Structures are given as structure tokens and as C-alpha cells.
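Student: The amino acid sequence is not available; the structure is as follows:
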């Protein structure tokens, strides 16, 4: 179990660069996807029951001028895969992309395989890149004919660094823009207002205004449109103090608790104790005395039940208690990370917690 407390509110807040909390509208990555074959596997490919792998292999051989029947094809060394990649903004023809290769059938491992030439398409069904090359798998799987075996990591997914080449660019005239639109990664009205003020005061010849919680529009004067690259570079380096809602994130699966800096509570009293019940069962054998008449050997059950309850004191937290005070107080009564989940849910239900409670 892990408990993480972000106590930034007790120290001087540090700003973040504008480029780290927002992005420029239009300059974003696009997703590419393709279907292909991986060959050269050492008997760890798809089984004969994977019909689409057999059909794909037969179709590929037909295009290469080789006629083959589906019933005559073995695919133990071949695997059908899905290939995905990110086409970064301003990518040009000839640039290299990293690709992710994932098994689509029942292949046991892609280790040692080579991806054959695969077209990567966008959502508009246009081909933007071609991928091919040997696959790097950060794991392995080995098994014998009797079953069992050894497996490390996830051998049915691999990567090809620089395995795709951009063949088509996404048209985008950056220097023709008359207005820059800044999109916040985490929409917030206060943060958007701070960005507009910082941009307007630190950059001469431009004015900015927040149109909503997630968008800041930067109006450019005629003289500022000549070189937008220098302008955007200067905008990205502006320090902004982002604002955020008070939030507590709870993960009950792992016992992780994350508290933001603005978490506050009203005056509340907390008493928390654990009740544990331990039951031990054992069997005893009861035998009759030697030479006794009519006696029988029987098995009897012996149960031992122990009940224990922690004797924790009532804890009072004053109104407006900060995050640090809440943490110290809860640690004082020995609350474990997993117990914190129940405690914060109870405080939220009482109406004393002034923060958003998010359970993941």
C-alpha cells in the first residue's frame, strides 16, 4: 500500500512553463493504425485456427506471384498484428516514427520476428507512413510440450524504434495564422485568466483574452505575424501559476491516497478503530480406552475465536485545517493508507470535507 501526500500548499508555489500546461491549437499529434504480418517466429506464431492470419498470408503470396492454397499453409512462424504510431505535428516526408506492434491472434511471443511492410493510415483512410523492421520485445516466453513454462513481461507486444517512415504530410500553414489559440490541458477559469494576463503584460504588440475555461485567444498585430516561430517560442517560456480544484484521489485496489494542496475541512471529530475477529479451527481425535466395550474412535472439531478492537481516542480537527494538519492528525491515531479511504469517505458524507473526492 502506498500513500502520497502533495503538500505544496505549505511551501512557496512554483510556476510552470506555458508549454507544459497548454498546447497550441492545430499543433497536435495524429494517430495512425495498420494491419500487418510478423514473420520469422520460432514456432510461437498464430495457430491454424486463426483463419485471418492464414488468409492474409495467402493474399500476400498471391500479390507476390506465388499461388498457395489455404489448406497448405502453416502459420506457426507467422503472427497477425496491429501496428500503431503517433504522427507528430509538423512531421515531414522522410521523418522516422516509432511504432508499436501488438499481436492480434493467439501468438505466444513476437520475439525474434520481423514486421513486413505495413501501411499506416489515419482516420481519413489515407496512408501517411510505411512501417517495417525487426521487433524489439522486452520479455520472453518458453514452454515445453508437457505444459507449464517460464514467461517474463509481455512478449506479445513489441516496438520498432524508427520503424516507420512518413510518406505524406498533414497540410498546415503555420505562418498563415492570424490568431493563436492556446488550449489548456486541464481547463480552469482561474488558470486561463492568469495566462491571458501574463501574455498581455509580457509580450508587446499582442493581446490575449480567455474565451472559456480551456481556451485563451492571442490576437496578433500586423507586425507580429512575420515570424510566428519566435513568438510562440517566447510564449512557451512564460511562467504561469496554474490553479486547480481541491481534490482527493483514492485508489481502493492499491490503497493509494493522493491529496491536493487546497484540501480543507470544517471542524470535525474523528474516531477510527479496527475490529478484528480471528477464528482457528482444528480437529481432535478421540479414542476409547484400551479393551473398552462398544467404544468408537471419533473426530471432534475444536474452534477458538478471538476478538480484538483497537482503543483509539476521539480526534478533533479544527475548522479550516490545512493538508499538513490533517495528515499529522490522522497519523497520530495510527490510520493506515487503506483506512484513510474509509475516513475521507466518512468526512465527505458528513459535509465537512471541502474537496472533490475521486475514487478510481
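Tutor: The structure has been received and is ready for your questions. None of the values given here were measured: they were computed from a predicted structure.
Student: Could you use CA atoms for every contact and neighbour count after this?
Tutor: Fine.
Student: where do the strands sit along the stretch 201-350 of the chain?
Tutor: Secondary structure of the stretch 201-350 of the chain (DSSP state E, counting those that start in this stretch): strands at 206-212, 215-220, 239-240, 247-251, 256-259, 264-265, 268-270, 275-286, 298-309, 315-317.
Student: of these, which approaches residue 82 most closely?
Tutor: With distances scored as C-alpha to C-alpha, the stretch of the strands of the stretch 201-350 of the chain nearest to residue 82 is strand 247-251 (31.6 Å).
Student: Buried residues, the closest one. List them.
Tutor: Using 16 or more other C-alpha atoms under 10 Å as the test for burial, strand 247-251 gives 247-250.
Student: Which of the strands of the stretch 201-350 of the chain sits closest to residue 75?
Tutor: strand 247-251 (43.0 Å).
Student: Can you tell me the closest non-neighbouring residue to residue 180?
Tutor: Counting by C-alpha to C-alpha, 6 or more residues apart in numbering, residue 180 lies nearest to residue 218, which is 5.0 Å off, once chain neighbours are set aside.
Student: what's that neighbour in contact with, if anything?
Tutor: 179-182, 206-209 (C-alpha atoms under 8 Å, 6 or more residues apart in numbering).
Student: Got another one to weigh against that:
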């Protein structure tokens, strides 16, 4: 008996702690100013396909780049007629991570731009990757791993996944580094991924408390400025290595997100509803075609006539009666009640939209 009472007491003490929001590392809440990736793109050629490449009549740019590649390799194809089916023109994309050094490997994505049916088994030949400034920062080459399959016969074909796109893990090598003097920075800004004054204030307070003096200053809801010199750390890297692991409890905005296509509803725990009355019902229109075929008597002149016949009806299906929702009720309680009554997800979305339009739903309502 004493053991049961002790267990009940432990549950009562630990439950409020478990219900509190877990603190999050600063590195998972902010982006550091200047520490970002850069997009790369290139135009290349995939060879070695099993007859699933571009039709050169429909993709003349493939023939042009193939001729250019062969000429650079010492093969003169000027004026020659060639129609290979194992070559495809592709766009190669990659992301250059921050602080990537020359010689570092990065992953690339390869996508066909012509009428190629599949890139399975193909090999990307040397392709330079350019950044927005036009300079070459990496070179890609390697065997493509496509994420689909395709089969074609004389009368039918089947495709699973997307065989016209694939990836090359570590398929590019960094050739040029991004000029960024991170070690010489004296001030650094932390950009919140979800701007919020309360969260920014908590980040400022947590950083200053960890260092024991004023190091961070909140500039606005999405920016906290950090004085590197005031941290008294050997370098900005040492300062950020200490700051990014400080725990902060973020403030979450009350928000409801619905997806009308799939009927998905996602809501936060802080969503509240004011006192409101809700009623819901459905009208279903049913139309059924039942044509009648009228034929003439045997051996008599006449024609067979199809007489249309339509049965139409409107059915008033039972719905929710007028129900009152009390003040301060959480959205989870309302949704639980609607689920108990058997309300479909799409009808529930309409109810939530109507509650929001009435001003009783106190949350940001996002429809996708």
C-alpha cells in the first residue's frame, strides 16, 4: 500500500515537469550570420545509358555538347551524322557547405532536361559547377544512382519512381573556396529561424548568464547581436562552439495548420477557443443515369433509340446539432469531441475555418 502511494506521489510530482516544453539548443533555433551554404549548378552530359538517352532530333543541345566534348578529346565530328541513344543532357545541382575547403567532396543531384527515359546506369562526365557569381567552385563526375525503374514493351510501359533524376554521393570535388574571413569578425548576429521577441530575449539572457556579463544584445524579434571581443574567447569559432550548445526554451506561437488535399490537421498546445456555438450538417446530391433502350418490333421498319433517364435526389445527412463550446476550451478538446461524433477530417477543417472566421479561434490559421 505504501509502495502504491509513493508511486502515485512520484507521478504527481514528475507529470508537471514532463508537460513543460523541453529546452532547445541555440544552434537549432538560429542561423549564424555568414555561416551559410551556396548553391551550385552546371550543365553536363550523361553517357553509358542502355538506349534510354535523348533523341537527338528532339534535343539538339545534346548533340551540340556531345560534339564539343568529343572535339576537346581530339575527335573531329564536324559534318558527321551520328545518332547515339545512350547519351542524355542533364542539369547538375549541388550545395557548397560553409567552410568547405579545396578537395572536399560534396553530393550532387543530376536531372535530365531532354526526352531521356531513364538515367539508370549512366555516368556523368566531368561537369564544372558554377555559383551565382559565375565562377567555378566544384567539378562533378561519377556514376549516377537513380531512384526509380522503367520498363517498356511493344504495347505498354511501366514507370516506378523518377528514373530521370538521381544522385552521386560525393560526386563533386571542391576546387575553389569561398572568401570569408570568419576569424577576423568582431561582431556576429544570430538570426532566429522563427522570429519572436520572447525567444530572442531568452537567448540574450541565456548567453549573458552563461558568460557572466553582457555579451549579447537583442536587436529585434529575429536578431541577437553578439560581441565577440566581450566573450574573451580565443576566436569567434571558440565563442560559437560554446554558445550554440546553450539551452533555451523557445516560445511557440499558437498555430493551426491544415492541408485540404490530405485532410491533415496539425495544431499547437497553446491554441484556445472562446465561447462559441457550432452546428454542422451535410447535403448530398446524388445523380444516377439509367438510360432505356427502345427497339422496334421484329421485321418492322424503325430504329433502335436510347431514351435517357436520370434519377436525381438530394439527401440531408444527419450532422452535428447546435453545440456550445465553453470559454477557454483548448482546440484539442474540441477536436476530440468532433472525433467522438464521427466528423470527417474535411468537415472538421470547414468547422475550424468557420470558428476562425467568427473570431473565436485564437491562433494563426494556415491553410495549405
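Tutor: On my side now, so go ahead. Bear in mind that the values here come from a model prediction, so they are computed numbers and not experimental data.
Student: TM-score for these two?
Tutor: Here the TM-score for the pair of chains, by TM-score structural alignment, normalised by the length of structure 1, is 0.89; 349 aligned residues with a C-alpha RMSD of 2.5 Å.
Student: Please point out which of the contacts of residue 218 of structure 1 structure 2 shares.
Tutor: Retained in structure 2 (both residues aligned by TM-score structural alignment, their matches' C-alpha atoms under 8 Å) from these: 179-182, 207-209.
Student: ok, how many other residues are close to the residue mapped onto residue 279 of structure 2 from structure 1?
Tutor: Aligned counterpart of residue 279 of structure 2 in structure 1: residue 271 (TM-score structural alignment). Per other C-alpha atoms under 10 Å, the neighbour tally for residue 271 of structure 1 reads 13.
Student: pretty sure residue 271 of structure 1 is touching residue 311, no?
Tutor: No. Between residue 271 of structure 1 and residue 311 there is no contact under C-alpha atoms under 8 Å: 9.6 Å.
Student: now the nearest residue to the match of residue 279 of structure 2 once chain neighbours are set aside: how far from residue 332 of structure 1?
Tutor: Nearest non-adjacent residue to residue 271 of structure 1, counting by C-alpha to C-alpha, 6+ apart: residue 314, 4.6 Å away. Look at residue 314 of structure 1 and residue 332 of structure 1: by C-alpha to C-alpha, to the nearest Å, they are 11 Å apart.
Student: Which strand in structure 2 has the most residues?
Tutor: Criterion DSSP state E: the longest strand present in structure 2 is strand 157-174.
Student: what range in structure 1 matches that strand?
Tutor: Across structure 1, the stretch matching strand 157-174 of structure 2 (TM-score structural alignment) is residues 149-166.
Student: which parts of that stretch are buried?
Tutor: 155-160, 163-166.
Student: With stretch 75-88 of structure 2 instead?
Tutor: Buried-residue list, stretch 75-88 of structure 2, by 16+ other C-alpha under 10 Å: 84-88.
Student: Kindly report the same for stretch 29-38 of structure 1.
Tutor: In terms of neighbour count (16+ other C-alpha under 10 Å), stretch 29-38 of structure 1 has its buried residues at 32-38.
Student: List just the nearest of those residues to residue 172 of structure 1.
Tutor: After measuring the buried residues of stretch 29-38 of structure 1 against residue 172 of structure 1 - C-alpha to C-alpha - the closest member comes out as residue 32, at 17.7 Å.
Student: Make sure that closest one is indeed in a helix.
Tutor: No. Assessed with DSSP: H, G, I helix; E, B strand; the rest coil, residue 32 of structure 1 is strand; it does not lie in a helix.
Student: What's the match for it in structure 2?
Tutor: Per TM-score structural alignment, the equivalent position to residue 32 of structure 1 in structure 2 is residue 40.
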